[in-house]
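Sequence and predicted structure below; questions after.
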Amino acid sequence: MLAEKQVFRLQGLSCTNCAATFEKNVRNIKSVDDVNVNFSAAKLTVYGNASIKQLEQAGAFDHIKVYPEKMKAPTIPFYQKRENQLTMLSLLFVMIGYVFYFQIGEHHALTIGTFLMAIIIGGYDLIKTGSRNLLKLQFDMKTLMTIAVIGAAIIGEWAEAAVVVFLFALSEALEGYSMDKARNSIQSLMDVAPNRATIKRDHQLIEIDVEDVRIGDTMIVKPGEKIAMDGVVIEGNSYVNQAAITGESVPVEKEDGSTVFAGSINEEGALVVEVTKSSEDTTIAKIIHLVEEAQAEKAPTQQFVDRFAKYYTPAIMILALLVIIIPPIFGADWQTWIYNGLAVLVVGCPCALVISTPVAIVTAIGNAARNGVLIKGGIHLEQLANIDAVAFDKTGTLTIGRPVVTEVKAIRRTEEELLQIAGALESYSEHPIARAIHNKTQGMRLPEATQFQSFTGKGIAAVINGVRYKIGNAKLFEESELPPVSANTVLYIGTDDEVMGYVTVADQPRPNVKQQITNLHRLGVSNTVMLTGDVTNVAEEIGQETGVSEVKAELFPEDKLAYIKQLKQTHRVAMVGDGINDAPSLAEANVGIAMGGAGTDVAMETADIALMGDDLSKIPHSIHLSKRTLRIIKENIFLALLLKVVALLLVIPGWLTLWLAIFADMGATLLVVLNALRLMRKKDR
């Protein structure tokens, strides 16, 4: 029997080490079978039974607050948080202590007492947690800081100990603030969809919570309102802004049969919508879930940093011990080198290094989600940065996926008359080519057609105003002399006696597709290839119009898969398709990118990256974002290690003080966080 699954939101989760400790404490609850803490999303998943009181007791060491998943955790302003208020109070005592330091001396009881108050107020939680870790031989950054503070107090460096406590508390506060900013990318998604919907039941309009809306309910959406549930329009016409879901900047027209998404905004007319998904299964709910899971997944760089930090912390402790012991063996002053050893402990805190990668990954994935791109993990974000070949499916990916009328040629009548006859003849057909003519003749006044007759594989005939007209391919007009046409799909229009003209129909490239292919080439993608099952001449024509560097035509799905395998031998390949018939190729490519993820569950589940709309410009945008993210991660790791090395070198001439050590550590942490947060400002290209 499967254990009950409970999901909670967390507030006050300050660091990755705290998340690990909290997870361990929750796992120790007897009624809990398993637990997972998602630090990036501040989310807790418990398998088993645990009350909020029990969970908050498990997180009491870090003042963690626990809320049910569907309840929005209250936002506490920076200055109202208890730990931040204590930090400011600690600063006050540090400042007063320094007044006494210069007025009555550093060894005066009043000076020492004031600095001690600063240490207790600002460092109580730090020393409590660090001491507990020390007793358990768990060495993290709080353990190192605790040893340094207690050691400084023992050797009489009260002022230094107080400054160290304040700067560390300030660093923790700013780090927490920065992580909250990064997590807001998820919170902003959660705020997209309204919590209540207007439903029509028993001929009455009622407003109810979205959790109480049932599939099949009729939902009323007024102009200017946010759509509360996914559904299909059954009455009404309007333009809907669905930028929050698909990233499309232009509102999309919705009419009978159109799909609408929770969180999109109805801009004009009223809509009557049949609800098709429950609140937990809406597209926006799935996006939030997948983004949270993606942000929890560790990228290769982060896995390396975590492994490095695991050995780095003990190495720093050994180095600090050697700094304390070796110089005094050769006659140096013990107190001086104990002080230097404590400074090594402080500067060696791996805080900046540990946070350098996850804050960049969290921010980048959140940025992509707001732009209509769902990246399902840091590993895919990193791989995307190294892509140098992109393979595209043709139909529905490079092209719009439906035929349109490309040319109208009248021989005996005007073009308008020819289209009116074609529209009347095709008025009852639902064939894709017929729909192309429907779209072309929309708004025209069409004559009435009767006595329809269908010729399988050839076309249609009908009587209009007493005259029998025909529309179809060359086989339907085999007894007539046909004008030469170079297009592949041609519909001739005429009577039994003559051909009056023709229309050509073709699938068209998406708008601006050539510009997006050019953008890919500029980003270092050397090979762009179109894979299609279409005939060679049609494929090559589309290939020329789109600007791809290579065309492979008349392929079956297994042929596409074989080509991707071959291309992977010399390139790092991304495959772009619709997520259904291209599933094998999407899975085989280094990165699989599905188009139109908002329209199909299959696309969202199949690929590594889902473009929620059908906008090809999101591909260059995503590659650019991934390259920028990888560059920032490398910069962060370099900055974190560089500042540590520089500070450690200051030990040799004896210039490294405790406050300078913590300042270097805090500076490194702030630098990497602020550097990563630049990704929040990255807009769509």
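Thanks, I have the structure now. This is a predicted model, so every value here is computed, not measured.

Only C-alpha atoms from now on, for both contacts and neighbour counts.
OK.

just checking, residue 186 is part of a helix?
Yes. Counting by DSSP: H, G, I helix; E, B strand; the rest coil, residue 186 is found in a helix.

What about it, how many residues nearby?
Per other C-alpha atoms under 10 Å, the neighbour tally for residue 186 reads 25.

Now do the SS call for residue 656.
coil.

and here's the other structure:
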Amino acid sequence: MTGKPAHKQTYRVEGFTCAGCAAKFEKNVQHLEGVVDAKVNFGAAKITVYGETSKESVEKAGAFEGLRLSEDGMRKFEKEKEPFYRRYKHLLASILFILIAYSLPFTGVGHSQFLSTFSFAAAIVVGGYRLFETGFKNLLKFEFDMRTLMTIAIIGAAIIGEWGEGAIVVLLFAISEVLEAYSMDKARESIRSLMDIAPPQALIIRNGSEVVVGAEDIEIGDIMLVKPGQKIAMDGTILEGSSNVNQAAITGESVPVEKFQGETVFAGTLNEEGFLKVQVTKRIEDTTLAKIIHLVEEAQGERAPSQAFVDVFAKYYTPVIMAIALLVAIVPPLLFGADWSIWVYQGLSVLVVGCPCALVISTPVAIVTAIGNAAKNGILIKGGVYLEELGRLKAVAFDKTGTLTKGEPEVTNVIILGEMEEKELMKKMSALEYHSQHPLAHAFLKKAEEMELDYKSCDVFEFRSHTGKGISGIIDGMEYFLGSEKLFADAPSSEMQKLQDEGKTVMVFGVLDTPLAIVGVADEVRDTSSEIIQELHQMGIEQTMMLTGDHEKTARSIGNRIGVKEIKAGLLPQAKLDFVKRYMHSFGKVAMVGDGINDAPALAASTVGIAMGGAGTDTALETADIALMNDDLRKLPYIIRLSRKTLTIIKQNISFAIGIKLLALLLVIPGWLTLWIAIFADMGATLIVTLNGLRLLRIKDRK
């Protein structure tokens, strides 16, 4: 499909038992009249339909599996759960018939053999009718999946008189599907639970009155009242009040954040102390929480490289198993005069043991679980491919400002050269910077406010910006200059050199050629930066680089203090991009960590682009492969550990799923393979790879 049609509808799907059934459902929907394309997201249990068709038609396409659809949205509507006995009545009936069949020979009832066979047959029909319904249709269309294999095996068992084993195979296969469905639901639950974080309603001021309004009906511009201890229902800006807000649900940070008037709050976060009046800025489907849920669910639908391998392998694996089963059934009797019933039975056992359930589920359960775990820890991983690539990283490149440093420059030194007092100097410098757009201007204004200086009342005339040098303006009839040493011929170079060696940006303030003060401005290094770089080296990351547009001396001072192995300064965005490409050529897999805006080209070109502070910027959510929702670099080693563990578990699962099949197939040689062993091998493998994948839920974001 080259272009998506205008009409698109997404549904949540209940009742998936296996990845193979999801693929079958997708194909069925694609063939519906009016449907241009359909895509099933097995990880998130959703289907997106492109084209014009009804919900009923889509649901009918999933009737073979008893699938149920509900409208997609931000609310997790809990349907009344069916009692166990009603939901699995076919399974319970099948067990009852099997117990009757095995007990009849001991009762002394006449025709017990016939009645026993009849009970086994009833168990097969009752327990496997949905299996046969799909299996027969597939057989007629020459589509060979696991249900086709099982159907052939059970029919074959009945033909050669192995009714009991046929019934047990049906029962164990049904139990295997129930366990598989349960485990995938458990993995999905980590994301679905995010939907319940935001409250379903909020207290809103409408027409001068306070009314409780459902979250779906809250509009942009509404005024929301949030009392202490309540969760915030929508994204918005604080109009009145201040409080500590627990943002763990969005950013993964456990320590509450102080929020004041004018600051942003997110849906799903907890107002711990103060009373807040918040103006709503986004509708429910556009909140940061909604975007996180949407992007994570989309990520679960993206096929990881290992999943692509499994899909291709399974495509050829099933026909090969059928061919092997046929050869096992006919070669010994035809060429060596062996007993037909024995070897047909062995061939049927090969069909059952060849069922690729465990192999198909091996990757998705690990990917879905890992992405869900990361999301609950404030990290958005936008696809299985990025999760896997993280585990193979050899080098990590960092932007400096806002990544390794706090991104909040501060005035650290004011060296007075003339007779003007520091307060007067700061007032005049801040008055000039108040008119400036320079990134360092905020540092001066912040310092002036800390000193309680009324710099806004200081009139500045004929303000000018001197490109590459600084700024100037007339205050109290005198023209003042603030900027680089290029503005002053007599600036004391030794004092400036000392500040530069400390990694600070140096500015000079004065009149004409007379400097009055030297100012040191520094962007403070994050407390954790050095610790994180050291931890990455200990984890086996071969190269760490700092790429910055800052001055060489400043960059080298900060880089050496943090401990990165290579420092590149004075770089424009294109130069950063070139360096990332060069590192990828040298090391292979390279991650770029930046703010998601200035570093967009480098983030896009790297193997994995990691954006800082995703909760605050839509750009980071959209452009990066991974977003750290909180500006916390300590999450970086955690996601690399999570990725490596995921890769290990996927390899274990694939190896085990294939290994157990090969081991069971080897039992054919001495003729020891039975239908019991075959189905236990299949069910056991499925259960083990699933439980192994769910171990990823236990990976914590701290050692």
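Right, received. Where do you want to start? Just so you know, these numbers come straight off a predicted model, no measurement behind them.

Give the aligned equivalent of residue 136 of structure 2 in structure 1.
Aligned by TM-score structural alignment, residue 136 of structure 2 pairs with residue 131 of structure 1.

What of residue 329 of structure 2?
Alignment note (TM-score structural alignment): residue 329 of structure 2 maps to residue 324 of structure 1.

For its match, give its distance to residue 567 of structure 1.
57 Å (C-alpha to C-alpha, to the nearest Å).

Also residue 398 of structure 1?
The value you get for residue 398 of structure 1 to residue 567 of structure 1, if C-alpha to C-alpha is used, is 20 Å.

Now for the residue nearest to the spatial centre of structure 1, which secondary structure element holds it?
With distances taken as C-alpha atoms, centre = their mean, residue 365 lies nearest the centre of structure 1, 3.2 Å away. Under the criterion of DSSP states H and E, residue 365 of structure 1 resides in helix 358-370.

Provide a list of residues in contact with the residue nearest to residue 407 of structure 2 when sequence neighbours are not counted.
Of all residues not flanking residue 407 of structure 2 in the chain, residue 401 sits nearest, at 4.9 Å (C-alpha to C-alpha, 6 or more residues apart in numbering). Counting by C-alpha atoms under 8 Å, 6 or more residues apart in numbering, residue 401 of structure 2 touches 407, 523, 548.

from these, which ones fall inside strands?
407, 523 (DSSP state E).

Looking at the contacts of residue 401 of structure 2, state which has the most neighbours.
Neighbour-wise, these (other C-alpha under 10 Å) top out at residue 523, 24 neighbours.

rewinding a little: so if I had to pick from residue 398 and residue 567 of structure 1, which one is more boxed in?
residue 398 (27 against 17).

ok, now which ones touch that one?
392, 509, 510, 513, 546, 616.

The second one matches what in structure 2?
Right, residue 509 of structure 1. In structure 2, residue 509 of structure 1 lands on residue 525 (TM-score structural alignment).

give me the number of residues near the nearest residue to that match once chain neighbours are set aside?
Nearest non-adjacent residue to residue 525 of structure 2, counting by C-alpha to C-alpha, 6+ apart: residue 405, 4.1 Å away. Neighbourhood size, residue 405 of structure 2 [other C-alpha under 10 Å]: 20.

and the gap between whatever residue of structure 1 lines up with residue 405 of structure 2 and residue 507 of structure 1?
Taking TM-score structural alignment, the alignment pairs residue 405 of structure 2 with residue 399 from structure 1. Using C-alpha to C-alpha, residue 399 of structure 1 is found at 6 Å from residue 507 of structure 1.

Same check on residue 227 of structure 1?
Residue 227 of structure 1 is 33 Å from residue 507 of structure 1, where distance means C-alpha to C-alpha.

still on that earlier bit, average offset between the helix holding residue 365 of structure 1 and structure 2?
By mean C-alpha distance after the TM-score superposition for structure 1, the fitted helix 358-370 of structure 1 averages 1.1 Å away from its aligned residues in structure 2.

Give me the contacts around that helix.
For helix 358-370 of structure 1, contacts defined as C-alpha under 8 Å, 6+ apart pick out 40, 179, 182-183, 185-186, 189, 244-245, 247, 287, 291, 294-295, 298-299, 302, 374-375, 377-378, 381, 622, 625-626, 629, 632-633, 673, 676-677, 679-680, 682.

In strands, which of those fall?
374, 375.

Which residue comes closest to the aligned partner of residue 391 of structure 2 in structure 1 once chain neighbours are left out?
Superposed on structure 1 with TM-score structural alignment, residue 391 of structure 2 falls opposite residue 385. Among residues not flanking residue 385 of structure 1 along the chain, residue 627 sits closest, at 4.5 Å (C-alpha to C-alpha, 6+ apart).

what's the answer for residue 203 of structure 2, then?
Going by C-alpha to C-alpha, 6+ apart, residue 203 of structure 2 has residue 212 as its nearest residue, at 4.5 Å.
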